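Participant: Fold the following for me, if possible:
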Amino acid sequence: MRRGRLGAWAAVGLGAVYLLAPLIATFEFSLRMRRGAYSFDAFRAVFASGKFHQAFLYSTVLALVTIVVAAAIVVPTACFVRLRLPRLAGIVEFITLLPLVIPAIVLVFGYIRLYGSSSVLPLTSTSLGADALLMFGYVGLGLPYMYRAVDTALQAIDARTLTEAAESQGAGPLTILIEVMLPNIRAGVLSGAFLTFAIVIGEFTMASLLDRSAFGPYLQLIGASRAYEPAALAIIAFALTWACLGLIQLVGGAPPAAARR
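Facilitator: Below you'll find the model as predicted:
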């Protein structure tokens, strides 16, 4: 028993060192911008940059729009498949997992080919069209995480009984979806939303090839021309990702309102 516990703690310790040592080294390097002393000058330089605010605001707004569109697609689909077409659950799950096996660079080249300036629908020729194309690309990238989170939340509740009870009271499909299902799968939807937000904030390939001023290309641009600011940006991006994961834990641990009652 003691040997097993010591082995487990040793594995946890080695994993922590492997993960935290590079992070600590990056943070320590980001504090060396002022010669001969530790300071937060690199972080101040990053936050004072107008391009940082522009890129971060662009990616944040795009992430929020992506989350809304992804939830509007995934939640009704997952509910309909689970309640009406359970035999198609495996096929739908396979389709939602395709973005994990198709590289983002393949997807974005396909988008450029289909919606380039010489196509019937030239979305890339306008700024709004390129933004919409990038947003739908991010919806595809976040689809596996959003669908799995929502489907897992649906498995944790008795969706069929809740639907039948609502229908017996005269509720329509839209009312059932918004007032019955959504409150009970809130934790799953928010978990998928935070994961999607983390993906959009750090994504580089699609935004770069579509020439969008997103946070990912900004990280690469700063990394190619500066020394200390990229380390500070890496720490900021890491903090954002872990903040999203912390919110997932916080939200995911809260039971649905119906379960509390």
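Participant: contacts and neighbour counts: CA atoms only from here.
Facilitator: Fine.
Participant: By residue count, what's the longest helix in this structure?
Facilitator: For the chain, the helix with the greatest residue count under DSSP state H is helix 50-83.
Participant: And that one, what does it pack against?
Facilitator: helix 127-155, helix 186-202, helix 215-225 (3 or more C-alpha pairs under 8 Å, 6 or more residues apart in numbering; DSSP states H and E).
Participant: Please report the distance of the residue lying closest to Gly129 once chain neighbours are set aside from Thr60.
Facilitator: Leaving out its chain neighbours, the residue that sits closest to Gly129 by C-alpha to C-alpha, 6 or more residues apart in numbering is Leu123, at 4.3 Å. Leu123 sits 22 Å away from Thr60, going by C-alpha to C-alpha, to the nearest Å.
Participant: So for Pro255, which of the helices and strands packed on helix 50-83 sits nearest?
Facilitator: helix 186-202 (7.9 Å; C-alpha to C-alpha).
Participant: most centrally placed residue in this structure?
Facilitator: Thr196 (1.7 Å; C-alpha atoms, centre = their mean).
Participant: what does whichever helix or strand comes after the longest helix of the chain rub up against?
Facilitator: As assigned by DSSP states H and E, the chain's next helix or strand after helix 50-83 is helix 89-101. The contact list for helix 89-101, computed with C-alpha atoms under 8 Å, 6 or more residues apart in numbering, reads Val81, Arg82, Gly140, Leu141, Leu143, Pro144, Tyr147.
Participant: Stretch 196-205 too?
Facilitator: Contacts of stretch 196-205 (C-alpha under 8 Å, 6+ apart): 56, 59-60, 62-64, 66-67, 104-105, 108, 138, 141-142, 145-146, 214-217, 237, 240-241, 244.
Participant: and it, which residues are buried?
Facilitator: Thr196, Phe197, Ala198, Ile199, Val200, Ile201, Gly202, Glu203, Phe204, Thr205 (16 or more other C-alpha atoms under 10 Å).
Participant: want to put them side by side, so please do this one too:
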Amino acid sequence: MRSLFRPRHRKPGQDVGQPSQHLANEGGLLPARLALALALLYLLIPLAATLVFGLSGSHGWGDLSSLGAVFGDPDFWQTLLTSLGLAAGTTVLVILLLTPTVYQVHLRLPQVQPLLEALALLPFAVPPIVLGTGLLQEYNGAATNSPLVDLLSLGLVPLLSNVFPLLDLPLLLICAYVIVALPFAYRAIDNSLRAVDVRVLTEAAASLGAGWWRTLLLVILPNIWPGILTAALLTFSTVMGELTLASLFNTYTFPIYLNMTGQNDPHRAALLAVLSFLLTLLCVLGMVPATRPRTGGGRAALPGQIEGAGPR
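Facilitator: The predicted model follows:
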């Protein structure tokens, strides 16, 4: 009986627990793979059904006349370029406004973070139709001389309205889009800044002679680059799918063109929806390589690696 409980001697290099651990890993990966497959089917089946419906024209399935009509329509290219321009302008403005502001709050004004979070969530409480109506009411030609607009704009709106009307420019619509995309972009940038030690990196860069802007561009920005790209992608996709503000501002954008096409030709509208999805997917795939960690000495710049920075 004693020999039954005697520990067996293992040969050198033999790992008894390795097969069981391998089986446990395989058993844990199976539900994850199954869940991923179900999620992909849930997303791809409606998209495939939309594509099949779009290609089933009057001549049966596989009719490419609707696809040719989409690319041959000049309104398609006009509205697509307009939406791309609005999305690019809004994305650049959001990143330029939020990144230095949130960095400065994390660095020098941490007590203001609750107020900034409340302001960032405020657009959720204001519907786009209310936002657009308010902007049109306050920034039209009759209201630019009001004391409220003069005070809030620091005198810029009355000055600019004497040169050209604001409603004829896409700048006001871009500003409205910035407000709509603010909650998504702020959360992405704020989470990235919380993941790094902003104060230590800034002090180390300052000790090596780097100024505030150089620290932001060469030290902080490379460390929060995935958050910046996430904010840019969320802003871009929000603008590309927004309909209410564009219709209120009488701007002929791609979502309005898609809505009008769906009322007249549902097959073309289905193809446009698939093309819109593919455009967003290409933007995501283009940003994925930039979010991966670099290897082989390609890490983000450290304070000691700042070009031209050294102890004074």
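Participant: if we can go back for a sec, please work out which residues of structure 2 line up with the longest helix of structure 1.
Facilitator: Helix 50-83 of structure 1 lines up with residues 74-107 of structure 2 when matched by TM-score structural alignment.
Participant: State the distance from the counterpart of Pro173 of structure 1 in structure 2 to Leu159 of structure 2.
Facilitator: Aligned counterpart of Pro173 of structure 1 in structure 2: Trp212 (TM-score structural alignment). Note on Trp212 of structure 2: its distance to Leu159 of structure 2, by C-alpha to C-alpha, is 32 Å.
Participant: cool, Leu248 of structure 2 as well?
Facilitator: Leu248 of structure 2 is 24 Å from Leu159 of structure 2, by C-alpha to C-alpha.
Participant: what's the distance between stretch 90-101 of structure 2 and the middle of its chain?
Facilitator: 12 Å (C-alpha atoms, centre = their mean, to the nearest Å).
Participant: quick one: contacts for Leu41 of structure 2?
Facilitator: By C-alpha under 8 Å, 6+ apart, Leu41 of structure 2 lies in contact with nothing.
Participant: Helix or strand: which one has it?
Facilitator: Applying DSSP H and E, one finds Leu41 of structure 2 within helix 18-55.
Participant: In that helix, which residues have enough neighbours to count as buried?
Facilitator: Residues of helix 18-55 of structure 2 classed as buried: Leu47, Thr50, Leu51, Val52, Phe53, Gly54, Leu55 (neighbour count, 16+ other C-alpha under 10 Å).
Participant: swap in stretch 92-107 of structure 2?
Facilitator: Val94, Ile95, Leu98, Thr99, Pro100, Val102, Tyr103, His106.
Participant: and that stretch, how far from structure 1 on average?
Facilitator: Its aligned residues in structure 1 lie a mean 0.7 Å from stretch 92-107 of structure 2 after superposition (mean C-alpha distance after the TM-score superposition for structure 1).
Participant: again, but for stretch 128-138 of structure 2
Facilitator: Stretch 128-138 of structure 2 sits 1.0 Å off on average (mean C-alpha distance after the TM-score superposition for structure 1).
Participant: quick one: contacts of that stretch?
Facilitator: By C-alpha under 8 Å, 6+ apart, stretch 128-138 of structure 2 touches Ala143, Thr144, Val149, Ala176, Val180, Thr244, Leu245, Leu248, Phe249.
Participant: any chance of the residues you listed in JSON lines, with distance to Gly27 of structure 2 and secondary structure too?
Facilitator: Shown next, in JSON lines, are those (distance: C-alpha to C-alpha, whole Å; DSSP: H, G, I helix; E, B strand; the rest coil):
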{"residue": "Ala143", "distance to Gly27 of structure 2": "67", "secondary structure": "coil"}
{"residue": "Thr144", "distance to Gly27 of structure 2": "67", "secondary structure": "coil"}
{"residue": "Val149", "distance to Gly27 of structure 2": "64", "secondary structure": "helix"}
{"residue": "Ala176", "distance to Gly27 of structure 2": "50", "secondary structure": "helix"}
{"residue": "Val180", "distance to Gly27 of structure 2": "44", "secondary structure": "helix"}
{"residue": "Thr244", "distance to Gly27 of structure 2": "48", "secondary structure": "helix"}
{"residue": "Leu245", "distance to Gly27 of structure 2": "50", "secondary structure": "helix"}
{"residue": "Leu248", "distance to Gly27 of structure 2": "54", "secondary structure": "helix"}
{"residue": "Phe249", "distance to Gly27 of structure 2": "55", "secondary structure": "coil"}
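Participant: Is there a quick PyMOL command that grabs whichever of these are buried?
Facilitator: For the buried members of those, the matching PyMOL selection, counting by 16+ other C-alpha under 10 Å, is:
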select buried, resi 143+144+149+176+180+244+245+249
